[in-house]
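> Quick one: sequence and predicted model below, then my questions.
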Amino acid sequence: MFHPLRVGAVERITDDAVAVTFEVPDALRETFRHVPGQHLNVRYEAAGEEIRRSYSLCSPAVAAPDPPVLRVGIRLVDGGTFSTYALKELTVGDQVEAMPPTGRFTLEPRPGLFAAVVGGSGITPVLSIAATLLAREPLARFCLVRSDRTVASTMFLDEVADLKDRYPDRFHLVTALSREEQAAGLPAGRLDRERLTSLLPALLPVPEVAAWFLCGPLGLVREAQRALRALDVERGRVHQEIFHVADSPAPTATAPDAANAAGAAGSGGAVGVAVPAEATLTATLHGRSGSWPVEHGDSLLETVLRRRADAPYACKGGVCGTCRAFLVRGEVRMDRNYALEPEETDAGFVLACQSHPLTPEVAIDFDR
């Protein structure tokens, strides 16, 4: 469900990025209290078309009874309707509709050593994770490896520097710039698998890291995954969130590095199963179920949206995970999957926006 939120602040943090703070009414405090690492799905109408986007919260999670702080980072995307609006028109006092915080790229504060590899705007959720962890858990440490093009393009530069000043013994920061030499630190260049494989063991005891958080463009996340595999890091300790996916052929189930893309999901798998001429979808949402025919070429989400405008979604690109649903019956093909962890797909969850029926009958449950 969407709620109107008043814009409390719009801060320019780079030439092409802003931080937007939303005010939360007293009656919605608990509704909008977030876990560090979650994101907001926002809704905006442009030229009569509804635009939805997902933006990660960069603010630390605040415990009751203090009011939650909702601050997101928005970077301008070429052709991006909402990001252009946010950078050029959005101002204090405007109202934006938002859903309650969601997402599973999270960390509940606990003792231990944690690490992140981020690129560009991928710093946004990790900033919330690190700031909350260090403030709440005195026995926790955090190592942040971040990659940016230049210093001028680096989002939340001051906020990260503040963490370094406040927690000098528990927060370790390493910055790599791909297009600019630094006076001190790493030489310029991209963080690829080879570079990360040699860099990470030099920074911290890799086997002792309780959890890794990879966030940013697909290329960086994929290279970091490969590096961690080469360092024998258990898959269960690695969490990822993709921020940018270039338009390219959809990954398949046989592509091992395609950000855990699923080619098929269902009981026993469905690779090679012919697409049925007709299919019926049964969907459960907010406790109500309905069954409808799937029009040729439509995804499960598109089928539901034709009858239920309240179906959850944001990016429609297999990235945000908002349309996650449990596959109750039947088999589907997912064109791409950059949001669900392997254990989620193994348990039967799919992305409705990317799923197409492979059997005459399919049933999903958004409420699981």
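That came through, no problem. Fair warning: this is a prediction, and the values are worked out from it, not measured in the lab. Numbers count the residues shown, from 1 in each chain.
> Only C-alpha atoms from now on, for both contacts and neighbour counts.
OK.
> Pull the number of nearby residues for the residue nearest to Ala270 when sequence neighbours are not counted.
Closest residue in space to Ala270, ignoring its immediate chain neighbours: Ala264 at 5.5 Å, by CA to CA, 6 or more residues apart in numbering. Using other CA atoms under 10 Å, Ala264 has 26 neighbouring residues.
> Please identify the helix or strand for Phe243.
strand 238-244 (DSSP states H and E).
> residues making contact with that strand?
105, 121-122, 211-218, 221, 225, 319-320, 338-339, 341 (CA atoms under 8 Å, 6 or more residues apart in numbering).
> before we move on, what about stretch 56-71?
Contacts for stretch 56-71 (CA under 8 Å, 6+ apart): 19-24, 26, 29, 32-40, 72-73, 124-129, 131-132.
> how about the helices in the chain?
Here the chain has its helices, by DSSP state H, at 81-88, 123-136, 157-166, 193-203, 218-230, 300-305, 342-347.
> Below is an additional structure, to be compared with the one above:
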Amino acid sequence: MADETSIYRLFTVTNVISETENAKTFEIAPADGKSAEYRAGQFITLVFKKGQRENRRSYSFSSAPALGEPMRITIKRVVNGEYSRQLLTNLKVGDTFLSSGIAGFFRLPDEWEHLQHLVFLAAGSGITPVYALLKTALHTTSLPVVLLYSNYSREDTIFYHALISLREQFPGRLKIEFLFSQSETTRRRLSKFLLNELLDQHTIPLKESVFYLCGPESYMLVAGISLITAGVPEKNIRKENFNTRQHVFKPVPPDTDPHQVKVLLKGRHFEFDVQYPDTILAAAKKRNIHLPYSCEAGNCGSCAATCVKGKTWMAYNEVLMDDEIAKGKVLTCQGFPVGGDVELEF
């Protein structure tokens, strides 16, 4: 059984910045004074405890560590969002909160040689991880960057003035298209036709560009399908999904027999049996084994581990790319051991 004190880390709020009427940026730092490593585009998972009940919410970093910026998360008020309202209303300088860790696969490529363009598509608070990636790309590469950013109005646009400043700082390299649904112009909302028009306007080489998408579920669906039908290879599309809704239907794995799972996590070894309908994560939670997780829907990647022995099968996966799966990555919240026992490393 894992010691709870070893799986959480305390962070302190060091500054609060109002971005819009419904969004704030919180500068944070580890309370123990030690460093916390992360990459642009990743997120931190906050743990909220009420008695024996525990809920988790993940918030993306808007800061770029490669630029030496303080660690920042940007949060927008969500309608009926219990924790976003709580944080925006109550969190102040000096307050602390628990985190179960930093994770995320919404990151810049490790290799740049074949790329000619980076294209970012964001809506609303989806700009948060995109902003971190965009800043990093502008300062650490020579690639041209295009941002398509959808909001209700200019006043509701997080980082509007900062983005304008970046465009002035990188003339010619950074192109921004602001889309306001409140606007009277024809370019109000992203659609298949408008997206194709913008791709042509900015002469985007579809097969030599990487596209990053972050926003509401409906926005992501339209943008993703539109890019694929336009000719963008699916492997060139990266998505960050804030949706935490659980799947109603759970596909049955090809093997529903019980199998042993061995886990290596931060120097600790755990062994337990897993059998459908329990996923690897669900089986661990039943035994009070504290594995990393957040959304439990296959959307965020907090629970990702590497399968070093045996074979796993995933019911849903909205995070891992084919090359990552080929290297053994598995989402334990959607993963099942199949064909025998498995060993996982976090």
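Cool, the structure landed. Everything numeric in this text was worked out from a predicted model, so none of it was measured.
> State the TM-score obtained for the two superposed chains.
For these two chains in superposition, a TM-score of 0.84 is obtained (TM-score structural alignment, normalised by the length of structure 2); 337 aligned residues with a CA RMSD of 3.0 Å.
> circling back: start and end residues in structure 2 for the strand holding Phe243 of structure 1, please.
Aligned using TM-score structural alignment, strand 238-244 of structure 1 spans residues 237-243 in structure 2.
> Show me how far the longest strand along structure 1 is from its chain's centre.
Looking across structure 1 with DSSP state E, the single longest strand is strand 3-14. Averaging C-alpha positions (CA atoms, centre = their mean, to the nearest Å) puts strand 3-14 of structure 1 20 Å from its chain's average.
> What subset of the contacts of stretch 56-71 of structure 1 is buried?
With burial judged by 16 or more other CA atoms under 10 Å, the buried subset of the contacts of stretch 56-71 of structure 1 is 19-24, 29, 32-40, 72-73, 124-129, 131-132.
> re earlier: now the helices of structure 1 in CSV, with distance to Ser54 of structure 1?
Output for the helices of structure 1, formatted as CSV (distance: least, CA to CA, whole Å):
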stretch, distance to Ser54 of structure 1
helix 81-88, 10
helix 123-136, 12
helix 157-166, 22
helix 193-203, 28
helix 218-230, 17
helix 300-305, 17
helix 342-347, 21
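> Need the winner for burial among these.
Greatest average neighbour count among the helices of structure 1 goes to helix 123-136 (a mean of 24), per mean count of other CA atoms under 10 Å.
> how much does that one stray from structure 2?
For helix 123-136 of structure 1, the mean deviation from structure 2 after alignment is 1.3 Å (mean CA distance after the TM-score superposition for structure 1).
> so what does that helix touch, helix or strand wise?
strand 140-148, strand 209-217 (3 or more CA pairs under 8 Å, 6 or more residues apart in numbering; DSSP states H and E).
> residue range for the first one in structure 2?
Per the alignment by TM-score structural alignment, strand 140-148 of structure 1 matches residues 143-151 in structure 2.
> one step back: does the residue nearest to Ala270 of structure 1 touch Gly330 like I think?
No. Ala264 of structure 1 is beyond contact range of Gly330, at 11.1 Å (criterion: CA atoms under 8 Å).
> Distance-wise, check Ser198 of structure 1 relative to Gln182 of structure 1.
Note on Ser198 of structure 1: its distance to Gln182 of structure 1, by CA to CA, to the nearest Å, is 20 Å.
> Assess the claim that Gly126 of structure 2 and Tyr219 are in contact.
No. When contacts are counted by CA under 8 Å, Gly126 of structure 2 is not listed as touching Tyr219 (10.2 Å).
> returning to what we had before: what's the PyMOL line that selects buried ones from the contacts of strand 238-244 of structure 1?
To isolate the buried members of the contacts of strand 238-244 of structure 1 in PyMOL, using 16+ other CA under 10 Å:
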select buried, resi 105+121+122+211+212+213+214+215+216+217+218+221+225+319+320+338+339+341
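> Next, the contact list for Gln116 of structure 2, please.
By CA under 8 Å, 6+ apart, Gln116 of structure 2 lies in contact with Leu143, Pro144, Pro205, Glu208, Ser209.
> let me fix that: Phe26 of structure 2
Here Phe26 of structure 2 is in contact with Val13, Thr14, Asn15, Val16, Ile17, Arg72, Ile73, Thr74 (CA under 8 Å, 6+ apart).
> before we move on, what about Phe346 of structure 2?
Phe346 of structure 2 is in contact with Val263, Leu264, Leu265, Lys266, Ala304, Ala305, Thr306, counting by CA under 8 Å, 6+ apart.
> again, 7 Å this time
Leu264, Leu265, Ala305, Thr306 (CA atoms under 7 Å, 6 or more residues apart in numbering).
> give me the number of residues near the counterpart of the third one in structure 1?
The one in question is Ala305 of structure 2. In structure 1, the residue matched to Ala305 of structure 2 (TM-score structural alignment) is Ala325. Neighbour count for Ala325 of structure 1, taken as other CA under 10 Å: 24.
> Can you report how many residues lie near the closest residue to Ala325 of structure 1 other than its chain neighbours?
Using CA to CA, 6+ apart and skipping the chain neighbours, the partner closest in space to Ala325 of structure 1 is Phe366 (4.4 Å). By other CA under 10 Å, the residues close to Phe366 of structure 1 number 20.
> Over to Val350 of structure 1?
By other CA under 10 Å, the residues close to Val350 of structure 1 number 30.
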